[in-house]
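Novice: Coordinates for the following, if possible.
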Amino acid sequence: MSSATARPRRRRMSRAERERQMLDVAEEVFGERGFRAASMDEIAERCGVSKPMLYEYFGSKDGLMLACMARSKAELFEATQQAMAGATTADEVLWRGMVAYFEFIGEHSRSFALLMQQPLEMPPSAAEAVEDTRRQQSGLIADVLRVYAPDAPEPTVLAYTEIIVGACERLALWRTAHPEVTAEDAARHMTDFCRQGLGPYLSAWPTTPGPTA
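Specialist: So this is what the prediction gives:
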C-alpha cells in the first residue's frame, strides 16, 4: 500500500482525554439505564476500551459513579461562580446564578433525575457526595444573601439558604418532565420566590424579575 493511500494513524488520547471520555459515556449510560442496570461492559464498549482499563482508572462501578459526581460538582461550582462574577447589581447576581444552575442541571438532566428519583439504587457513598454538592451550593447562596440582605439575621440567611437549595432541586426535577420550561423561566420563578420571602431585607432590589438592564 502506497503512502498516498495509507490510513492516517489515529492520535493516541492522553490520560486526561481518555478519563473525560469515560466519564462522559458513563454519565450517559447511568442516565439511560439507572445505576444498577448499567454495566461496565457497555460503558467500556461505547468508549472503545477494555473493561480492565475502566477498572484501572476508577476501581469499580461505584468509583466510576462517584467520579462522575465529583466532576459534576466541580463543573457546577465553576459555572455558577463564573456567572455571578459578571454581575454588577444584587438582582443580577442572583439571576445569573440561578440561570447558570438551571442550565447546568438541564444539560445533565438524566443523571440529575437518577440521583433525585432513585437514591436507593446508588452506592452508599453517593448520598454523601450529593450532600457535598448541596453544601457547596449552600455556601455560594448564603454568601450572596449575606451581602445583599445585610439586615437579615444569620438564622434567617441560613434558613432561606436551605429553602432555596431544596426548592431549586425540586424545580429542576420538575423541569425534566416539562422541557418547555426554560432555564430562564425557572430562574425567574426562583428570584420571585426569593424576593417575596426576603422582601423586608431587600428593599433596594428592582421589582421586575429577571436581569437588570
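
Novice: From now on I want contacts and neighbour counts done on CA atoms only, so please keep to that.
Specialist: OK.

Novice: what helix or strand does Arg195 sit in?
Specialist: Following DSSP states H and E, one finds Arg195 within helix 183-197.

Novice: Return the distance of that helix from the chain's centre.
Specialist: 18 Å (CA atoms, centre = their mean, to the nearest Å).

Novice: Which parts of the chain are helices?
Specialist: 15-33, 40-47, 51-58, 61-85, 90-107, 109-117, 124-148, 154-175, 183-197 (DSSP state H).

Novice: buried residues in the third one?
Specialist: Across helix 51-58, burial judged by 16 or more other CA atoms under 10 Å covers 51, 54, 58.

Novice: One more: the fourth one?
Specialist: Of the residues in helix 61-85, those buried by neighbour count under the rule 16+ other CA under 10 Å are 61-70, 72-73, 76-77, 79-81, 83-84.

Novice: again, but for stretch 107-125
Specialist: 108-115, 122-123.

Novice: coming back round to it: want to throw the buried residues of helix 51-58 into a markdown table with distance to Val165?
Specialist: Below are the buried residues of helix 51-58 laid out as a markdown table (distance: CA to CA, whole Å):
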| residue | distance to Val165 |
| --- | --- |
| Lys51 | 37 |
| Leu54 | 34 |
| Phe58 | 30 |
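
Novice: looking at it, Glu19 is touching Glu56, isn't it?
Specialist: No: shown here, Glu19 and Glu56 do not form a contact pair, counting by CA atoms under 8 Å, at 10.8 Å.

Novice: I'd like the distance from Pro52 to Ser138, if you could.
Specialist: 38 Å (CA to CA, to the nearest Å).

Novice: correction: Arg20
Specialist: From Arg20 across to Ser138, the span is 27 Å (CA to CA).

Novice: more neighbours, these two?
Specialist: Taking neighbours as other CA atoms under 10 Å, Arg20 and Ser138 compare with Ser138 leading, 20 against 14.

Novice: Let's compare: structure for the following, please.
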Amino acid sequence: MNRSAKTSPKITGPVSRRRMSVEKRREQIMDAVRDLADAEGFHAVTLDRVAEACGITRTLIYQQFGNLSGLLLAMVDREYARAAEDFAKAASRTPVKGQSRYAAGVAGVIEAVDASPATWRMLLMPSQGGPPELYERLEQARDLTQEHLASALAAGGVDAANTANPDPELAVRMLLAVSQELVHLRLTRPKTHTPERLVAQAEWLIKVMFPH
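Specialist: Prediction:
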C-alpha cells in the first residue's frame, strides 16, 4: 500500500499530567493511538509510546483499557462508530438542485474524510498489524454500504424494470468499488483530486451506470 502521498499526522507530544475527567482522558489516549497508528502503522503502537505522548503512566492505561489489545479495540470501535455516523449523515444529505442523491452522498463523505482523514485512512487503507476486529469491521462496513447503495437506488426508482443497465446488482458492486476509489483519491492525492472534481465524476458515473 502506498501511504507516501499522505502527510504524517502530528503525534500529540508529552503534556503535563493535569487532572482530566475519565472520559476526556480516555479520548486523549485513543487519539494518541490513532495518530501513532496513522503515522507509523499499528506495529509502532506500544503502551510506552502512548503513555509518553499523553504524559501519563502505563498504569493509567491499564486501568482504562486493560491491556494493549483492549486499547486498540476501543480505538477501532470508536473510529468505526464515528465513520458510520458520518456515512449516515452523508447518505441522508439533501441534494442541491440538479444533483443526484448519489453525488450528494459522495459530497458528504468527502467532507467527512477531510474532517477526519486519519479515521478514513485506517478504514480504507489499514496498515498491517491492526487488531483482527478492525478487519471484521471493514467487512461489515463494505456489506452495509453495498446494501445501502442498492436500497437507495431502488428507492430512487432504479431497478431492472426501468433502467438500461443489464445487470443492476453487479453494477451496485462496481459502484461500491468506485466509491471507495473516489475516497482513496481524496486521501492520497488531495491537491489534484478536489471535492468538486470527485463529486462531478460521481454525478457523471451514476448517470452512465444507471441510465433511464
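
Novice: TM value for the aligned chains?
Specialist: The TM-score (TM-score structural alignment, normalised by the length of the second structure) is 0.73; 190 aligned residues with a CA RMSD of 2.9 Å.

Novice: The second structure: matching residues for the helix holding Arg195 of the first structure?
Specialist: Aligned using TM-score structural alignment, helix 183-197 of the first structure spans residues 195-209 in the second structure.

Novice: what does that stretch contact?
Specialist: 99-100, 102-104, 106-107, 110, 165, 171, 179, 182, 186 (CA atoms under 8 Å, 6 or more residues apart in numbering).

Novice: Closest to the centroid, which residue in the second structure?
Specialist: Trp120 (2.7 Å; CA atoms, centre = their mean).

Novice: if I look at the nearest residue to that residue once chain neighbours are set aside, how far off is Thr46 of the second structure?
Specialist: Spatial nearest neighbour of Trp120 of the second structure, excluding adjacent residues (CA to CA, 6 or more residues apart in numbering): Val113 at 6.1 Å. As judged by CA to CA, Val113 of the second structure and Thr46 of the second structure stand 26 Å apart.

Novice: Give me the more crowded residue out of these two.
Specialist: Neighbour totals were compared for Val113 of the second structure and Thr46, and Val113 leads with 20 against 15 (other CA under 10 Å).

Novice: residue in the first structure matching that one?
Specialist: Per TM-score structural alignment, Val113 of the second structure is aligned with Ile105.

Novice: Kindly provide the distance from its match to Ala159 of the first structure.
Specialist: Distance from Ile105 of the first structure to Ala159 of the first structure, by CA to CA: 23 Å.

Novice: rewinding a little: can I assume the match of Val113 of the second structure is in contact with Ala113?
Specialist: No: using CA under 8 Å, Ile105 of the first structure makes no contact with Ala113, being 9.3 Å away.

Novice: Pull the contacting residues for the residue mapped onto His184 of the second structure from the first structure.
Specialist: Using TM-score structural alignment as the criterion, His184 of the second structure maps onto Leu173 of the first structure. Leu173 of the first structure sits next to 109, 112-113, 116 when contact means CA under 8 Å, 6+ apart.

Novice: Looking at the second structure, name the residue matched to Val147 of the first structure.
Specialist: Looks like Val147 of the first structure aligns to Ala155 there (TM-score structural alignment).

Novice: And Ser92 of the second structure, how far from Lys24 of the second structure?
Specialist: 30 Å.

Novice: Same check on Arg18 of the second structure?
Specialist: 11 Å.

Novice: which of those two has more neighbours?
Specialist: Each of Arg18 of the second structure and Lys24 has its neighbours counted (other CA under 10 Å); Lys24 has more, 11 against 7.

Novice: quick revisit: mind putting the contacts of stretch 195-209 of the second structure in JSON lines, neighbour count included?
Specialist: Shown next, in JSON lines, are the contacts of stretch 195-209 of the second structure (neighbours: other CA atoms under 10 Å):
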{"residue": "Gln99", "neighbour count": "13"}
{"residue": "Ser100", "neighbour count": "18"}
{"residue": "Tyr102", "neighbour count": "24"}
{"residue": "Ala103", "neighbour count": "24"}
{"residue": "Ala104", "neighbour count": "21"}
{"residue": "Val106", "neighbour count": "27"}
{"residue": "Ala107", "neighbour count": "22"}
{"residue": "Ile110", "neighbour count": "25"}
{"residue": "Asn165", "neighbour count": "18"}
{"residue": "Ala171", "neighbour count": "16"}
{"residue": "Ser179", "neighbour count": "17"}
{"residue": "Leu182", "neighbour count": "21"}
{"residue": "Arg186", "neighbour count": "21"}
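
Novice: for the residues you listed, which one is nearest Asp35 of the second structure?
Specialist: Using CA to CA, Arg186 is the member of the contacts of stretch 195-209 of the second structure that sits closest to Asp35 of the second structure, with 18.8 Å.
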